[in-house]
Structure formats: structure tokens, C-alpha cells
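Asker: Here you go, sequence then predicted model.
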Amino acid sequence: MTRPSHVRPRAARTVSTSAVASADRPTAPKLQSHGRVFNFSAGPACLPAAVLEQAQADLLNWQGSGMSVMEMSHRGKEFIAITDKAEADLRSLLSIPDNYKVLFLQGGASTQFAAIPLNLAEEGDKADYVVTGAWSKKAIGEGKRFLLANAAATGDNKSIPDPSTWNLTEGAKYVHYCANETIGGVEFKAPPSVGDAPLVVDMSSNFCARPVDVSKYGVIYAGAQKNIGPAGVTIVIVREDLLGRARASTPAMLDWSVAAKDGSMYNTPPCWSIYMCGLVFAHVLANGGLEAVEANNEKKAKLVYDAVEASNGFYASPVAREARSLTNVPFTIPSSPDLEKAFIAEAAQAGMVQLKGHRSVGGMRASIYNFMPLEGVQTLADFMREFAARHA
């Protein structure tokens, strides 16, 4: 692809390893339309170019209203139409049953770590948490502030404990788990069976990445910024019989019943973020739905994992094969941390950015959410092979 004339090539970086010959480094980044790089960020993540173009076209004057979405009254007919369509399209995508409410909230998924016990349990009640990584660890840590939070199972950040070994609590008000650990790259492939307790799941990093049977859950919650939109809105899908249980001391902004009663408009919602999510939902529906998204995500993940497996040990995946995430793929170069630094620097020169692993685990991490194009992942896989051939 020819680089647009206004995009300057990045200056070569100096990498502190004698194993890298400067003459072998890529010099010209491979860019997409609009001079866009391949962004492997763990979030906020890349969005479809078509959606960004639509938002750009509507920015000053949404559909002849004379206003930007960012200027509308959240109670006006224009914005109500936007939210109604966004919810209808999300319900269609996930086949959400009628007895579930869809809430567009603020504060990120981390705010729900507190909202969940406040809405579902009283002080002194018990709840179970399955801890498989950094985010579920944070969830149970917050839960312990509000109730008796039991670690029913604790993983090693590389695998999922066998459900037959879980120490579930009789009478637990709910069982919480994280469907995909963004940092460690550990993913549940199906919802666990936990008996009669409502199943509560943090789907922030694999929300709308595949079809889901919503009826198996009491609560699904997710920050938007991985797969469905920009940061600013958190989606909560809650079964109606679980509403109305909030403690008397629960702040109104954390009470799901208040949000449900007021159509997510108890206060001014994150209007622009909801609008962008609506554009994404419509885009996915028009392009094959979640079945097509899942098939594409599987192809992308396979490209990276195959490059790791075919490297004869040059690269390694720290995650057990059966728990490997389709959306966050960590990998290392076991023989040399210096080569990892060189890999990240050279990949950036070649137009692939944000590949550095989380500071707590190191290495590299390719976050290949819904709208990372297949071309971008193929470019990464090709680069992995070429880099290994030079340094093995």
C-alpha cells in the first residue's frame, strides 16, 4: 500500500542489542487508508474506518438536525432516537430476551465491581468469585468491601481452574467471573455451570466477539472501549428479577433500578459514546452479525498462535492452550528480553503499534479485537516469522 504523501516515515530507533543489524530493520511502515497504523492496543481499541467516517460526516450536523450529537439534549427526540436504535440493534445482535434490561452507564466496568454487590447482596451476605487474572482479582478486592467475598477458585494467570475443583458457597448471592483476562490472555470458552446462584460476568474484552446465550447469565457487564466503541460508556445487561434488590445505602448512580426506570438517563449519559456504539452495532448487523465476527476473530487469533507454534521455540505463549484468548494474545521471546525490545521497536517502524506487553507481565501482547483487520494480523504474523528468521 502506498504511503500518503503527508505521512512521514518514522525515524529509525536505536535498539540496545548487538543482535539486531540496522540494515535489516524495516524502514517503511505499512499503513491503511487515511495513513492509519495497525493498532494492537489493549484499549481503547481500533474502530471500523466506515464507522469513523460516518461519525466524521455527522459531526457538525447529525442527520439535518442542525446539531452535533455532542450538543443535543439527552432528553430530546433526536438523542432518544439514537439510544432506542442502539439498544434495539444490540438486542438483535445478542438475541437478548425480553426479561432483561439494557443499561448504558458510566464509570467503566471497574465501577460495576462495587455496583454488583450493592445491587445483589446485603452486608454480611456471601458471594463467590473465580479469580483467573488481574481483573477478576480487582473485582473480588472491591467485593470484599461490601460483603463476604469467597475466592471459589484461583488460577495461575495462565489457565482456568477445573470447575470440578471450585469451592462454591451454599447460599451465595451470585458467582462472578471474568470471561477474558485482558492482561494475561486467559479466556473462558463457555459459561461455567454454577447451580442456582446468578452468574455475573465481566465481558469487557470479549463483549460482542461471538454469539452469547444471554439467558445463562444474571448480569453481563462490559466497558465499550475494547470491541464496540470509544471509552465512556459501560453496558450492563441485567435480568429483571435481579432489579429492586439494591441496599438502601446504594448511591442512586450505582442503583441499576434507578437506571432502568429512567432509561439510562437519570443524569446526562455519555451521549457521544452511546452514539458511536450504535454505529458499531449497525455496522456489525450489516456485515453478518456476531457469527461473522467470531469466524473472523478465530482466523486472526490462529495466525498469531500458528506463528508462535511454528517458531521452534523462538516465541512462547505463556497461556495453556485450552485457555488461550481469541482477543488478547501475549507472547514472549524466552531467550532474550533485549530482542523483545527490538521486536516492539521494529514492529512500530513497520506500522504495528502498541505491541508491548502489560508492565506486570512483560513480553509482547497483540490485542486483536473485533475491528483489527485481518490484514493487520497477517502483517504481524509475517513480521514475526521474518524477525525470528533473522534472530533465531
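Answerer: All right, it came through fine. Residues are numbered from 1 along each chain as shown.
Asker: can we go C-alpha only for contacts and neighbour counts from here?
Answerer: Fine.
Asker: In contact with the nearest residue to Lys189 once chain neighbours are set aside, which residues?
Answerer: Using C-alpha to C-alpha, 6 or more residues apart in numbering and skipping residues adjacent in sequence, the residue nearest Lys189 is Ala323, 7.5 Å away. By C-alpha atoms under 8 Å, 6 or more residues apart in numbering, Ala323 lies in contact with 158-160, 186-189.
Asker: Please compare the first structure with the one that follows:
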Amino acid sequence: MKKHNFNSGPSILPATVIAQAAAALHDFDGIGLSILEIGHRTDWFVAVIEEAKLLVKQLMQLNDDYEVLFLHGGATTQFMQIPMNFLAPGETAAYCDNGIWGNKAIQEAGYFGNVHVAASSKDKNHTYIPKNLSLPEKANYLHITTNNTVEGTQWHEIPPTHLPLVADMSSDIFSRPMDFKQFSFIYAGAQKNMGAAGVTLVVIKKEWAASIQKQVPPIMCYQKHIEAKSLMNTPPVFAIYVALLTLRWIIAEGGLTEMERRSRQKADLLYQTIDSLPIFITSIAKEDRSLMNAVFFMKEEALLQPFLKTCTDNGMIGVKGYRTVGGLRVSMYNALPLESVQVFCQLAQNFAHKHC
């Protein structure tokens, strides 16, 4: 049975990327060694990581004012590492609280300095994106989460700010073109749109990294990682290679403009379907709906398990909502084909007709 992978992360990868990565496990680039065996300081791997950095800059249209890093620890480590570098006791950073991951970032920042909550959607269970931010005149940076994977909301317009802008783009990285130069710092776990779990992308303005005045342990210091070219310690070689293959795939498929066109096509079809079927409900503000993660619920809770079983029986994987939210979640990352959304929508229609 064909599987339709709606997992929120680790999530679907392009079939060609999986095939290429599998081949490299046996013989990387014809050298007679597995990608898992090559040294991270060899010319073979340095070529991999340097090409990956170049492709990131190409897709984001960034110049040499920015540095690209591939780090360990996932986006969760960045919740701590960013304030460790850029926030000191007595200083303030501004954060938007639009869901579980933004809230976790706020908690981590609180260990290092003061946190000013610039906007929060907590009053409505994070079902919308606040448009008016309350920003202090002086703060070290503003942090936002561009797509809220758990709650199903997304910033479709990045808020203007006089502060250095930091963005967690873990779940919508490389899904749409935007002016990436408005950010001083971007980070993303790779396991949704950019590759396999195990590596975290960091894109940082060199000038901002050089401004760090704090004493930071070297392994946590961005400036030290820049100087070491992401090779301060052994990097996750295989995950970076999969990221390179995925970046190549995005470019070959038409780049970020094409990724956005596909995302809108898939999301429009899904949202139109669930809106038309009375067995489903959603409280997400329409203008803030995520193109990556659709979150919705059964109107009758008793139908949830039968619907999930029907999905499983028909090869639909990863449809169950996040544990703190419940309901249903359909993740539609770059590699998910339109066909999978079409099949899900047909299944939802058939189930609705049977139970109405």
C-alpha cells in the first residue's frame, strides 16, 4: 500500500534525495567509502559543507555579510544558545509568544536576562497571529517563530522592527521567497523542509556575531563556529549531506517561488475541503493559517478515533494532532506531493458522507 506521509517532523523527503543518500551510504561519490566513514576535515566533506552553505545563500539571496553554520542540538538548543550569546543580566530581549516553541524560547531566554513579551496569542489558545507588537525602545533583539507547527499558524508578513530580528524558521524554511536580509539571525532544524534530523541550520549576520562581548564557552559561541567554519567539533556529516541533496532538489525543482506555488496549491485544496465538510471544525484565523501545518478537529469527538483508523488503514501517516493540542494535523512540507493531499481530501469527503 502506498504511504502518504503527513508527519510533522522528521517528515517526508524527496524520493530522489532518499535514493541518492542511500547510494552514498555504500559508496560516496565513487571514492569507495561510505558517507558515514569519511573524515569531516577531508576535502570530500569540506566540498559538501561548502556547497551546502553556498546553496543556502543562493536560495536566500544573501551576500557575504552573512555566515551559514551547520550545528548540533536542534532548534531547541538555539532557544538557549541565542540568549547565551546576545543577552546578559540586566539586558532585555523581545519575544513573540505565538505557541509552544516561542514559549519555550521565552523560558530559555529568561535564564540569561529580561524578556519583554512583544505579542501573545495565548488569550485565544494561539489560534491567531497578533499584528501589533509592543516593542521597547531598547532591546537586544526581537525573536519570532515564523510558523507554529503545533498550533497551525504562520506569519505571512514579517513584522517591521528597529531591533535585530531573530527567527525560528524550523517548519517553513525554504518554503517561500522573502527578504531574508531583514533578519540578523535565522535558525531551523533540518528535519522538516531541509533534510534529515540531526543538524541545525544557522544563518547569522557576521557583524552581529562579531558584536558578542560576553564570555561564552567556545562550543556555544557563534563567532568561534564561524572561525572554525562549522568544523569546531565533528559535525553531523550524513545529515549535512542529506541537507545538501535537498537544497539541490529545491533549486532543480524551481526554487522558493515554485515551493510557495506548490504549498499554496496544497493548502488551498485542504482548507477548502475541511471548510466544506461539517464534521470538521477549526478556530484558526483564516488569514493566519499555516501553509505547512493544517490543524483542525472533529466536531464530534467520538469520530476522532474512527477517522484516524480510517487514515491509517488507507496509508495516511502522521495525521494525529500534537499531544498538547489534540485533534488532527496535516503537514504539507515541500516534498509532499499534491497527490497525497488529493487522496486525503477524498478520504475526508467519503468519511464525512458516511457519518453525516
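Answerer: That came in fine, so what should we check first? Given the structure is predicted, the values throughout are model-derived calculations rather than measurements.
Asker: would CSV of the contacts of Ala323 of structure 1 with distance to Ala350 of structure 1 be doable?
Answerer: Output for those, formatted as CSV (distance: C-alpha to C-alpha, whole Å):
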residue, distance to Ala350 of structure 1
Lys158, 30
Ser159, 32
Ile160, 35
Val186, 28
Glu187, 29
Phe188, 33
Lys189, 33
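Asker: Now the buried members of those.
Answerer: Using 16 or more other C-alpha atoms under 10 Å as the burial test, the contacts of Ala323 of structure 1 include 158-160, 186-188 as buried.
Asker: What about those, which are in helices?
Answerer: Using DSSP state H, no member of those falls within helices.
Asker: For Leu380 of structure 1, state which of those residues is nearest.
Answerer: Closest approach to Leu380 of structure 1 among these (C-alpha to C-alpha): Val186, at 20.8 Å.
Asker: mind listing the strands for the stretch 51-200 of structure 2?
Answerer: Under the criterion DSSP state E, counting those that start in this stretch, strands of the stretch 51-200 of structure 2 are mapped to 66-71, 92-97, 114-120, 142-145, 147-148, 153-154, 165-168, 185-189, 200-205.
Asker: could the ones you listed go into TSV alongside distance to Asn5 of structure 2?
Answerer: Formatted as TSV, the strands of the stretch 51-200 of structure 2 follow (distance: least, C-alpha to C-alpha, whole Å):
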stretch	distance to Asn5 of structure 2
strand 66-71	26
strand 92-97	29
strand 114-120	32
strand 142-145	24
strand 147-148	19
strand 153-154	20
strand 165-168	24
strand 185-189	19
strand 200-205	22
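Asker: hey, which of these is tucked in deepest?
Answerer: Greatest average neighbour count among the strands of the stretch 51-200 of structure 2 goes to strand 147-148 (a mean of 28), per mean count of other C-alpha atoms under 10 Å.
Asker: post-alignment, that strand versus structure 1, mean distance?
Answerer: Superposing on structure 1 and averaging over aligned pairs (mean C-alpha distance after the TM-score superposition for structure 1), strand 147-148 of structure 2 comes out at 0.6 Å.
Asker: in structure 1, what residues pair with that strand?
Answerer: Mapping strand 147-148 of structure 2 onto structure 1 (TM-score structural alignment) gives residues 180-181.
Asker: what two of the contacts of Ala323 of structure 1 have the greatest distance between them?
Answerer: The span of these, defined through C-alpha to C-alpha, is set by Lys158 and Lys189 at 14.3 Å.
Asker: Any idea which of the strands of the stretch 51-200 of structure 2 gets closest to Pro236 of structure 2?
Answerer: Short answer: strand 66-71, nearest of these by C-alpha to C-alpha, at 7.9 Å.
Asker: just checking, what packs against the closest one?
Answerer: Helices and strands touching strand 66-71 of structure 2, by 3 or more C-alpha pairs under 8 Å, 6 or more residues apart in numbering; DSSP states H and E, are helix 43-60, strand 200-205, helix 222-227.
Asker: Can you identify the element that follows the last one toward the C-terminus?
Answerer: Spelled out, that is helix 222-227 of structure 2. As assigned by DSSP states H and E, the chain's next helix or strand after helix 222-227 of structure 2 is helix 237-252.
Asker: ok, and what's touching that next one?
Answerer: 13-14, 17, 20-21, 35-36, 40, 45, 48-49, 51-52, 55-56, 59, 70, 190, 194-199, 256, 259.
Asker: Just the buried ones among the residues you listed, please.
Answerer: Buried among the contacts of helix 237-252 of structure 2 (16+ other C-alpha under 10 Å): 13-14, 17, 21, 35-36, 40, 45, 48-49, 51-52, 55-56, 59, 70, 190, 194-199, 256, 259.
Asker: Much appreciated, bye for now.
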